[in-house]
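**Student:** Please work out how this folds:
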Amino acid sequence: MYQRYQLNWHGRSTISSLINSSMTKAPHHVIRRLTVTGGFLGGAQLEFADGLNCLIGGRGAGKTTALEFVRFGLGLMPDPKASALRHRGIDTLVKSNLGGGRLDVELCTKKDMRYTATRGAHEAVQVLNEAGTPVAISLDRDQIFSADVFSQNEIEEIASSPKAQLELLDRFQEQETKAIDRELEQLQRDLMQSTADLRQVDQEAAEAHAKASELVMLREKLKGLVEVDGPDAARINAAHSTKGQRTREEKIPGVLRLAIEKLLREMVTAQGSFRAGVEAQLDAPLLTSANGALLSAIQAELGTFITEVAKDIESVQTKAQGLQARIQVHAATLAERHALQEAEYRNIVAASAEQGERAAERQDVQTSLNNAESAEKDEQGKQKQRAELLKTRSTLRKRASELRDQRFALRKKIAERLSAEFPSIRVAVEQSADLEGYQQFVEETLKGSGVRQGMVAERLCAVFLPEELAAVAAKDDLALFMRQTNFEEDRSRKILYALRNDGAYYDIETVALEDQPSIELLDGATFKDSTHLSTGQRCTTILPILLTQSERPLLIDQPEDNLDNAFVFQTVVRALKAIKGARQVIFVTHNPNIPVLGEAERVFVFSSDGQHSVLERVGTVDECRVQIENILEGGREAFLLRKERYGH
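**Tutor:** From the prediction side, this is the model:
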């Protein structure tokens, strides 16, 4: 140990020759400066180097606070939905140490654009350009700038979280994967709307089907009332048939009138809803604020649009009135024809030998049959509409599948690259193999079905893909379901009913199976999954991946936690050497190997009186040699005693 440190203090060229580093220059983002006004670190100004930066100091000196200030200042906080505890912990740390102060984080993008992110404890991030003018951009969301920030224990957590491992892989192709994710999110919204539309059409089709359900019975009943004998049988039957046709024809003008009125009503309702919504947003306090003139201009633009829409609706209403008037003219002509035809019908019936009661009964049956046939036509129309919706839905699902294939291909390529780069680490991705979300969804769907949700859901998800389960449920294919699951008939019927109830299979069909990552470490002669490793082994597995070349700055709080010094020297230090010139690194550390053997470009030495933190010294390793020796080595005496103990 002493020999390694001596080499660093007095023979850096020797160390450089021992470590094979690729000093490849590549465009990358850089954090240039953190300035803190007020709070525990008030007055601190950290000028970061483009290379390895190490923050050292005693416990509670402010190192971690400085690193989390950078994260908070850039707006790179953990997702509160996915990591509520971590988000809350960092948020509490920042706010308690910043108080009423503020942060300024100056940065330079890989395209050499300079910005400053400024933020108070209870404010959103504001971005200023190089001239100090506020610009309406989000550094991370707009993919202008980003950084990888990891608190203590976050590295270990990645090793045990498949979701975090996918996020880690996606960072290596961030632009492509984010574009895919955005399109997938939009497709998922479209599919949800498709599901709502299909449920509505199914309900309307079911209602029409119920009305048409007596068709067969009515047709058979009518057959019993049809004249089969006599010289006038054909004439009488034809008269009854045309009478029924007239009953359907009489309804057409009324049906069209209702359809037109519904269209106009929906247009007016939509216009009113839109107008009320936008007017509620632009209220008087906003219009009289400092930006009231600009907001008033927006209001004027909206007003013009609303007026134009109102005119368009008025034009449609006028055209609809004209249409209704023309339909009414045709309806009057049709009614006149019907009157003549009805008179002829009555003469035929009166002249026939058919009894009056029999004729009346026949006409009642014919009317009911006409209504049922109309419902059948309505059902056919709904089925046609459903077919069109399913066609559109199929296109959406196909596109979503293509995008997931593209994302998987990216992830697989990254996994293969990492496995090749680190022989002791094996990274793999299995497409659509994570069933956890799928199983939870099926469990929820089975609530109240009278079956054991967990056990049944586990079985279903193991046997059927989401689209397969949805297809079996949609067809109510009991035989296939029983054959695939080996469930008895009673339980199978209960399950299928739950999956069919209110079109639940539409939702199941759109469940997206996540890719399943695995990161393994070579332990002896075998590879072991990271979820089954010790804490130290987990960090040993994940840290080298984090240290690979990237355009984003890497910030880690105590990366050496749970690692032995041999690994720190042989892996961490070597990795730091390899990415110099291609990536900025900012470490909070208590391990001397990192700044000394990693040849840190800048060391920040923190100290604290318990109330305030100060930067005691900033400089190179040589310039901060005394502080490194005292804080990280235990002082000169401890260093010399180790030398005596080791004998070199």
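
**Student:** From now on I want contacts and neighbour counts done on CA atoms only, so please keep to that.
**Tutor:** Noted.

**Student:** Helices of the stretch 401-550 of the chain, residue ranges please.
**Tutor:** 436-445, 453-463, 466-475, 478-485, 489-500, 504-509, 535-546 (DSSP state H, counting those that start in this stretch).

**Student:** I'd like to know which of the ones you listed lies nearest to residue 388.
**Tutor:** helix 504-509 (15.3 Å; CA to CA).

**Student:** got a markdown table for the helices of the stretch 401-550 of the chain, with mean neighbour count and distance to residue 137 too?
**Tutor:** Shown next, in a markdown table, are the helices of the stretch 401-550 of the chain (neighbours: other CA atoms under 10 Å; distance: least, CA to CA, whole Å):
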| stretch | mean neighbour count | distance to residue 137 |
| --- | --- | --- |
| helix 436-445 | 18 | 34 |
| helix 453-463 | 17 | 43 |
| helix 466-475 | 18 | 39 |
| helix 478-485 | 14 | 53 |
| helix 489-500 | 18 | 45 |
| helix 504-509 | 21 | 36 |
| helix 535-546 | 21 | 27 |
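
**Student:** Reformat those as a markdown table; add distance to residue 9.
**Tutor:** Output for the helices of the stretch 401-550 of the chain, formatted as a markdown table (distance: least, CA to CA, whole Å):
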| stretch | distance to residue 9 |
| --- | --- |
| helix 436-445 | 53 |
| helix 453-463 | 60 |
| helix 466-475 | 62 |
| helix 478-485 | 70 |
| helix 489-500 | 71 |
| helix 504-509 | 64 |
| helix 535-546 | 26 |
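
**Student:** this one as well, want them side by side:
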Amino acid sequence: MHVERVQVDGGFLDKLDIHFKPGLNVLIGARGTGKTSLIELIRFGLGAEAFTQDAAIRGNQQAKSVLQGGQVIITLRDGEDRWIVTRDERDEWPRSERPIPSVMVLAQSEIEAVGAQARGRLELIDRFRPDRAETDRRLNQNIATLRSLTSEIGGILAERSSILEQILRLKGVREENSNILAQQQDLLESIEATADQRKDVERLQHFAATLSVREGIYDRTLEKLRGSHEDLLKIEGGVREIEEWPSSAGETDLLTKVREKGIEASASLKKALGVIKDAGLEIDSLKRRNSVDRENAEERARTIRRELNELDVGAGELTRRANDLAERVAQLGVLEELEGDRLEKIAVLQKKRRLVFENVEKDRVTQFESRRDVATALKELLGPELRTKVIESGMTDEYTSILMSAFRGSRLHYNTLAPQIANQMSPLELVEAVESNNVQAVTEAVEIDSNRAASVTAHLQSRNLSDLISAPIDDAVDLFLLDGVDYKKTDNLSIGQRCTVVLPFLLSSHGELLVIDQPEDHLDNAFITGTLIESLRARSKDSQFIFASHNANIPVLGEADLVVRLDSDGRRGFVQHSGILSEQETAQAITSLMEGGAEAFKRRAKFYESVLEVESG
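**Tutor:** Here you go, the predicted structure:
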């Protein structure tokens, strides 16, 4: 895949139209003519990620500033297939009829950042992985499932917690009920209550318990319906209205079917909201009927209590207390069943989640093996000066960062505790310990005292465990440069040395689009004319590089397939010339801009020739 054409509609580069070629394309021009702006427009237009947050912010701002309300239009080509990607400053993402392949765009400061940052070094290796798309897609899908299952478990745990609180409030009610029933039995015998009276008391107490259980069921059901209604309202509020088809886009509205689908989706949501509302009304009706039944039952109970009070003062109050306790015992039984049901659901979901987590671990092993193979292949390709080492699951920084964020607001010393946990417990182990309040598991794994472990589990129970379960634990990559007789990690190298490590990796990835703003920055000419130029000359036919440069060695010795000279009148940047290297106008553009003019070039050449002849003589 390569960029065939870039057009700009509006802003500083308005009416810019460049047809790029496969191979090496070099943008030249004085400062302020739009080279960097064009690089950032390509990044913006294709939605390419930046290696640093600072580069992402500055690049996005520059692209929007250059467009000034306009848009960038990029034509991509893959074999005989062509498609167009467009984006204006209002678009959150590029608009494309098909997925946009991975593109690497690097601003001036980003090359050395690739070598300095762990994520950048990993991305450098991943560019060579043949299985990357499929493995990463499967991994991301499994991680999304982990988040969903953990969120579902969290919801059920919250329900169970509420149920347990209600059960706790009913603690001792069975024993109290047994005592009151025994007292009621003795009393009814002592006052010689009739058989019918005894049956009425028993029947009404049983019926009151049944009505109480029903009321609890109705209340819980109504609460769930309200929650579902609120969730659907949020979804309905997120459905965006599709814009009208403007006449400037043609007479035929090509979005008619899409708009119909949008209307159909909105109608389905409204219908679902209506169904839930009707269900709520049905519950309200059942609650009213239950209230009437309770009033009737209570009226009958009052009549019986009056009859019993005539036989013995206090008998009616005793049966009333027995009635209340019967209701509470019935409620307790239902709550215990609900709590058991929630435990079973949690166990099923946790088992399912463990299987998904196992698949995630398998995918990560596959990733590691693929990266290790890449490192081995690069050793042969790049020679002895550069070395690569892949450490399995060696990058826990993001997991640690998520833990630190989760612990903020607690009294825990999270700066030391978070890395300790990240190194000793996998996200799944930690989440399961928190969900089950398994303080001992945290104590033993992290080697901290039980009080501190209890604080950890208690605090994390109030946090979003979906973020924890999906915390990325990725492989770490170290890059080394032979400096004298020792290999040094890029962490310990100068900016220029980091660039000399990173660029050979970037240029060795054949078949991908690489866009760099001034790759020669921080490099000496010896490296440029040696390593960099040799890599450019060895490029494959299906590679495409788009470089903005001020160094003549890159287009000339790199045998550029296209040289584009940009110029500006102060208000607008434009293409002054676009042509192949062998064209006279191209050579004139290179010498005037990059060599100080033809005369300066000749004088330098004459000077070097005379000095070198004297030395050789």
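
**Student:** among the helices of the stretch 401-550 of structure 1, which is nearest residue 635 of structure 1?
**Tutor:** Nearest to residue 635 of structure 1 among the helices of the stretch 401-550 of structure 1 is helix 535-546; the distance by CA to CA comes to 27.1 Å.

**Student:** So for residue 258 of structure 1, which of the helices of the stretch 401-550 of structure 1 sits nearest?
**Tutor:** That would be helix 504-509 among the helices of the stretch 401-550 of structure 1, by CA to CA, at 31.1 Å.

**Student:** gap between that closest one and the chain center?
**Tutor:** 18 Å (CA atoms, centre = their mean, to the nearest Å).

**Student:** I'd like to know which elements that helix is packed against.
**Tutor:** Under the contact criterion of 3 or more CA pairs under 8 Å, 6 or more residues apart in numbering; DSSP states H and E, helix 504-509 of structure 1 touches helix 174-212, helix 436-445, helix 466-475.

**Student:** Tell me which of those helices approaches residue 604 of structure 1 most closely.
**Tutor:** helix 174-212 (30.9 Å).

**Student:** and the closest one, what does it pack onto?
**Tutor:** The elements that helix 174-212 of structure 1 packs onto, with contact taken as 3+ CA pairs under 8 Å, 6+ apart, are helix 356-421, helix 504-509.

**Student:** what about it, how far off from structure 2?
**Tutor:** Here the mean offset of helix 174-212 of structure 1 against structure 2 after fitting is 3.1 Å, by mean CA distance after the TM-score superposition for structure 1.

**Student:** got the buried residues for that helix?
**Tutor:** Across helix 174-212 of structure 1, burial judged by 16 or more other CA atoms under 10 Å covers 177-178, 180, 184, 187-188, 190-192, 194-195, 198-202, 204-205, 208-209, 211-212.

**Student:** Residue 1 of structure 2: neighbour count?
**Tutor:** Residues near residue 1 of structure 2, counting by other CA atoms under 10 Å, number 20.

**Student:** Now it. Nearest residue, chain neighbours left out?
**Tutor:** Spatial nearest neighbour of residue 1 of structure 2, chain neighbours left out: residue 78 (4.3 Å); criterion: CA to CA, 6 or more residues apart in numbering.

**Student:** Give the burial count for the residue mapped onto residue 464 of structure 1 from structure 2, as a bare number.
**Tutor:** Matched by TM-score structural alignment, residue 464 of structure 1 corresponds to residue 425 in structure 2. Neighbour count for residue 425 of structure 2, taken as other CA under 10 Å: 16.
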